[in-house]
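J.: sequence below, structure please.
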Amino acid sequence: MSAAGVNCAPAPRRGIVLGGGGVLGGTWAIGALCALEQTHGFAAKDVDVIVGTSAGSVLGALLGCGVSSEELRQHNNEEVVTAGPLVGYRWDPVQATGGSRPGLPRIPAPGSLKLIGASLRHLGHLPPTAVLSAFLPEGRKSLQELGHLVSAVTPEAGWAPRSGVWVVAMDYETGKRVVFGRSGAPTSRLPDAVMASCAIPGWFTPVIIGGRSYVDGGAVSATSVDVLAYADLDEVYVIAPMVSFKSDHPNTVAARLERRWREQVTRTCLAEANMVRGLGAKVTIVGPGAKDLEAIGANLMDASRRAQVLETSMRTSTSAWREAALLAEAG
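T.: I've put the predicted structure just below:
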């Protein structure tokens, strides 16, 4: 082959953002990951940086430890996983998440008086969701089963066997976002960081890491795309279960309220993405479409709908990525 025929262009540096969205959001995201690989031709587990928040942190941790998107699909469907780090691991999502409703609080009092104090001292500096989380009573449910899942694939060193696996949580005393795994972040084991990222205020017990209390990173942002602003990436792919550009027509009050909240999350995600775009990266975003939302319903923690949600996502996400790519090219 002549020198002129050799392609010497370096491979693009890629990042994947996996947003929060409860049990069903995580299930939908697995379909979106499989479709991303089919439409773009690269393995999700091999990208340079993976950012996970809440349910997305579980998927991000598993990808970072070598689990493929297809193995995630098999695992979610409770099929026999025949290859990879999850071989033989049994998973009960209902037991792991404690069901579709939060338990009654032990003490009907605010979960974080320190965060309430911080919000009063710095009015307007914290997202409303972070402030609201401080007033919710401390959750009672445990995420230990989820921790066991991540521990099953985590090396003895305590973190993923590669760099660029970032887990987003919120310091429950200050309301500040913490990105575990990134340079300068507090030291943590990967299972603990994931449990912290998934600790929905009022639902799950906060997770203690290094003497500090942490809760769901979604209390700051459901996506945290902006943490990649200075990661020197060429392409960023955002899989955002709480972002939707097309809605369904729900007929229950709960679902209508959930869709209204999606509108705010979508605006925040777009603002974060524009920040990253402004620094030179191409950002492509997908979220559940109308058919996905019909499958998801109003309660993102309803594990009984997982099969339907995944089957729908596997059908809809391929076209969603193609449409999103056209929008990304158009700027």
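J.: switch to C-alpha atoms for all contacts and neighbour counts from now on
T.: Will do.
J.: thought Val220 was touching Leu132?
T.: No. Using C-alpha atoms under 8 Å, Val220 makes no contact with Leu132, being 10.6 Å away.
J.: these two: who's more crowded?
T.: The residue with more neighbours, out of Val220 and Leu132, is Val220; 25 against 16, by other C-alpha atoms under 10 Å.
J.: skipping its backbone neighbours, what lies nearest the more buried one in space?
T.: Excluding the flanking residues, the one nearest Val220 by C-alpha to C-alpha, 6 or more residues apart in numbering is Ala130, at 5.6 Å.
J.: run a quick neighbour tally on that neighbour.
T.: By other C-alpha under 10 Å, neighbour count at Ala130 equals 27.
J.: and what of Arg305?
T.: Using other C-alpha under 10 Å, Arg305 has 17 neighbouring residues.
J.: spit out the contact partners of it.
T.: For Arg305, the contact set (C-alpha atoms under 8 Å, 6 or more residues apart in numbering) comprises Leu24, Ala295, Ile296.
J.: here is a second sequence; please produce its structure as well for comparison:
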Amino acid sequence: MNRNYRSTRRLFAAFLLASNIAVAEDACEPPRIGLALGSGGAGGLAHIAMLEVFETMQIEPAAVAGTSIGAIIATLHAAGLESGQIQQLFREFGESALNPFSGLLTDNGAPGWRELVEIDLANGSFIDASGFIEFIAERFDARSFAELDKPLVIVATDYWSGEAQVFRTGELLTPLKASMAVPGLFAPVALGDKLLIDGGASNPLPLDLLEDVDFVVAIDVSGTRREARDGKPNITDLLFSTFEIMQQSIVREKAEHASPDIYIKPELPGIRLLHFDRVDRVVELAGAGAGKLRAELEALPGCRNEIRNDSR
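T.: Here you go, the predicted model:
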């Protein structure tokens, strides 16, 4: 009888051990990763290569935040589009009559004035972004933040106060249009009593706005400048590159106070602010940065309980 009792007790202990192991394995929650996608004109198409890394590693960002082109791609991602679908969307945009960008700058940076057929100085801009917003909105059903697959943060800037305007709830397309309203290129967007312009003027890399995440991944696509052959920038460079210089200064200062866990800045030689017709080339150039992102993601702890242990 004692022998049977001991055998039964051993079996029960083994059962409890196996159950505890299974519970421990089930309790291994993956870390919550927040993804911040920065502004940077056509260089922001490099965000597509970064999203592909997450997909191939089967890592799902828990939340995304974006500014300007980063807001566009963050929205498409939060609406459920995969990286390949986003890349195809920009291929079609680059080939369509809707694309006013491809002829706006030639390779040497001189304006292609014949392409500026939508100039309306009364609205303070060259181009109305409504056609582009309608073009991308055809690819997803969500019209409010609540209808997206995950939390999304979009940043615009109040023109009069200069303060960042952060959108997490409510109607979706108007903040999206405002976030990419580059001064002098796109018309400002009126929303209530505010006049909104590009979010890059106040927070070009919104890594500090991601909430309830364990790690923050920041993708910085702010541009770099190359010296002209005669050493003098032309009027187009002065107009848009000055805005980029300002954004880079904001990013540097922000990183000192809210450093991300992973920071990637892909090298994109030859890609200018308005080269939206070169999506495949941008994604190709972003390959090295994507490889760095993969390596750094692989180095992160695999479970949330590992993060808690490390914090102790």
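J.: alignment lookup: the residue nearest to Val220 of the first structure to the second structure.
T.: Using TM-score structural alignment, Ala130 of the first structure lacks an equivalent in the second structure.
J.: I'd like to know how far Ala130 of the first structure sits from His40 of the first structure.
T.: Separation of Ala130 of the first structure from His40 of the first structure (C-alpha to C-alpha, to the nearest Å): 35 Å.
J.: any idea how far the residue most central in space within the first structure is from Ser119 of the first structure?
T.: The first structure has Gly56 as the residue nearest its centroid, 2.1 Å off, counting by C-alpha atoms, centre = their mean. Taking C-alpha to C-alpha as the criterion, Gly56 of the first structure is separated from Ser119 of the first structure by 27 Å.
J.: quick one: Glu70 of the first structure is in a helix?
T.: Yes. Assessed by DSSP: H, G, I helix; E, B strand; the rest coil, Glu70 of the first structure belongs to a helix.
J.: all the helices of the stretch 151-300 of the first structure, residue numbers only.
T.: Listed in chain order, the helices found in the stretch 151-300 of the first structure under DSSP state H, counting those that start in this stretch are 190-198, 253-277, 290-296.
J.: who wins for proximity to Gln74 of the first structure among those helices?
T.: helix 290-296 (19.3 Å; C-alpha to C-alpha).
J.: and the closest one, what does it pack onto?
T.: On a contact count with 3 or more C-alpha pairs under 8 Å, 6 or more residues apart in numbering; DSSP states H and E, helix 290-296 of the first structure meets helix 306-330.
J.: tell me the buried residues in the helix it packs on?
T.: 306-314, 316-318, 320-322, 324-325 (16 or more other C-alpha atoms under 10 Å).
J.: mind giving me the packing neighbours of that helix?
T.: In terms of contacts (3+ C-alpha pairs under 8 Å, 6+ apart), helix 306-330 of the first structure is packed against helix 22-40, strand 282-286, helix 290-296.
J.: try it again at 10 Å.
T.: Helices and strands touching helix 306-330 of the first structure, by 3 or more C-alpha pairs under 10 Å, 6 or more residues apart in numbering; DSSP states H and E, are helix 22-40, helix 69-76, strand 235-239, strand 282-286, helix 290-296.
J.: now these in CSV, with mean neighbour count and distance to Gln95 of the first structure?
T.: Shown next, in CSV, are those (neighbours: other C-alpha atoms under 10 Å; distance: least, C-alpha to C-alpha, whole Å):
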stretch, mean neighbour count, distance to Gln95 of the first structure
helix 22-40, 24, 12
helix 69-76, 20, 14
strand 235-239, 24, 26
strand 282-286, 24, 29
helix 290-296, 21, 20
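J.: looking at these, which is closest to Arg256 of the first structure?
T.: Shortest distance between Arg256 of the first structure and those, using C-alpha to C-alpha, is found for helix 290-296: 11.0 Å.
J.: now what about that closest one, what contacts it?
T.: Residues outside helix 290-296 of the first structure that contact it (C-alpha atoms under 10 Å, 6 or more residues apart in numbering): 23-25, 27-28, 241, 244-250, 255, 259, 287-288, 302-303, 305-317.
J.: would you agree Phe126 of the second structure is in contact with Ile119?
T.: Yes. If you go by C-alpha atoms under 10 Å, Phe126 of the second structure and Ile119 touch, sitting 4.2 Å apart.
J.: between the two, which contacts overlap?
T.: Shared contacts of Phe126 of the second structure and Ile119, counting by C-alpha under 10 Å, 6+ apart, come down to Leu185, Phe186.
J.: how about the counterpart of Trp166 of the first structure in the second structure: what's its closest non-neighbour residue?
T.: Under the alignment by TM-score structural alignment, Trp166 of the first structure pairs with Val153 in the second structure. What sits nearest to Val153 of the second structure in space, not counting adjacent residues and going by C-alpha to C-alpha, 6+ apart, is Ala65, at 4.4 Å.
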